[in-house]
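>>> Show me the folded form of this:
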Amino acid sequence: MATEAQIATEARPVGQSRTFLTDLVFPPDTNHHNTIFGGKVMAYVDKIACIAAMRHCRKPVVTASSDSFDFLAPIKTGEAINLEAYVTWTHNTSMEVFVKVESENLLTGEKRMTARAYLTMIALDEQGKPTLVPAVIPETEEERLQHEKAKHRYALRKQRKAEL
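A predicted model of the protein is given here:
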């Protein structure tokens, strides 16, 4: 039988963490411009990042940081919000998760990129302490590019924390 450390160190493909979420934007979800509240989008992003990270490591996780959360376009009442998330890179106990948000006009089929973000999630053991996570294996060209650039984003996060 494999030990916890062995299981945590067995690399897993990005596809194991890839997660999708679609929801319809209703009037209570929107502001006076009839576009979804930014905080609502952020909550969706945090939730889907959590699911993707847990699928990767099969452990409870918490959000450690949210980087580069960029709102690119609004999502209007009556449109669908489509989210995709996956683990791009890991380091000991942390996982970087990329989340892409699109809007979809369900009547025309038009889709628009509306937001994107990188979140760092930390895996926890039974005592609530950080625990080892498996490495990630990128499979597609997009995943390989995300994986390569993740080391630089990790260094920037470390630098930002040191400056605080």
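
>>> rest of the way, CA atoms for contacts and neighbours
Fine.

>>> Just list what the top helix by length along the chain packs against, helices and strands only.
Determined from DSSP state H, the single longest helix within the chain is helix 141-163. Judged by 3 or more Cα pairs under 8 Å, 6 or more residues apart in numbering; DSSP states H and E, the packing partners of helix 141-163 are strand 80-91.

>>> how about this one, so we can line them up?
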Amino acid sequence: MTHDRPAAAARSVNDSRTTLTELMIPSYANFGGKIHGGILLSLMDKVAYACASKHSGAYCVTVSVDNVDFMQPVEVGELVSLRGSVNYVGKSSMVVGIRVTAENVVSREVKHTNTSYFTMVAKGADGKPFEVPPLILESQEDVRRFVEARERRRIYFQSRELMQQAKQQFNWSEEAKKLKGERCRLKLKG
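As a prediction, the model looks like this:
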């Protein structure tokens, strides 16, 4: 890991908090009249970048997105607010938690539509990972989010390792036998 400058002092979760609010316009909608998931993902990525850059003081890139569950549709005309903050830091990586809500400005109804976690990596001027400041946890909520993010990362890496092992041990004829009862049909060629 390179260091383009001395390590920065620790920063609090509040230092990275970012809110982006945007009106959902007709060009964001799909044929069903609901806002495209890709539009929401793009906005989430912007918030994740803003949070991570504010914390690290560096250019950041998205390396993974965890738990993008679209719980409720977003409608044209609603105001979407994306609230994010850095929940966890490693050496050069940060997990940014984002909560997405949509508000109907006429009825004032606010609905929670998404919660996502973006893993961002800070990059130095040389394009290599850049060491980020430690995270100051100032509340029980900050501690809970840090611990949960750490656990999600552990599960992610454990899952990735298990999938790699399964790939190496894959026996297609044995696995094909296990497909009985699944909604697929084998029509192998050659």
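
>>> Now the longest helix of the first structure: buried residues?
The neighbour-count check on helix 141-163 of the first structure (16 or more other Cα atoms under 10 Å) flags 143-144, 146-147, 150, 153-154, 157 as buried.

>>> now the angle from that helix to strand 80-91?
Angle of helix 141-163 of the first structure versus strand 80-91, following axes from the mean of the first three to the mean of the last three Cα atoms, to 10 degrees, is 70 degrees.

>>> and Val61 of the second structure, what element?
Per DSSP states H and E, Val61 of the second structure falls inside strand 59-66.

>>> That strand against the first structure, how far on average?
Here the mean offset of strand 59-66 of the second structure against the first structure after fitting is 0.4 Å, by mean Cα distance after the TM-score superposition for the first structure.

>>> what's next to that strand, contact-wise?
Applying Cα atoms under 8 Å, 6 or more residues apart in numbering, the external contacts of strand 59-66 of the second structure come out as 45, 49, 52-53, 116-124.

>>> so where is stretch 128-147 of the first structure in the second structure?
Mapped onto the second structure using TM-score structural alignment, stretch 128-147 of the first structure covers residues 127-146.

>>> Find the helix or strand that the residue nearest the centre of the second structure is a member of.
With distances taken as Cα atoms, centre = their mean, the residue of the second structure nearest its centroid is Phe118 (2.4 Å). Using DSSP H and E, Phe118 of the second structure sits in strand 110-123.

>>> Please identify, among the contacts of strand 59-66 of the second structure, the one with the most neighbours.
In terms of neighbours by other Cα atoms under 10 Å, the contacts of strand 59-66 of the second structure top out with Ala52 at 33 neighbours.

>>> the inter-axis angle of whichever helix or strand that residue is part of versus strand 79-89?
With secondary structure defined by DSSP H and E, Ala52 of the second structure is part of helix 37-56. Taking the same axes, to 10 degrees, one finds that helix 37-56 of the second structure is oriented at 50 degrees with respect to strand 79-89.
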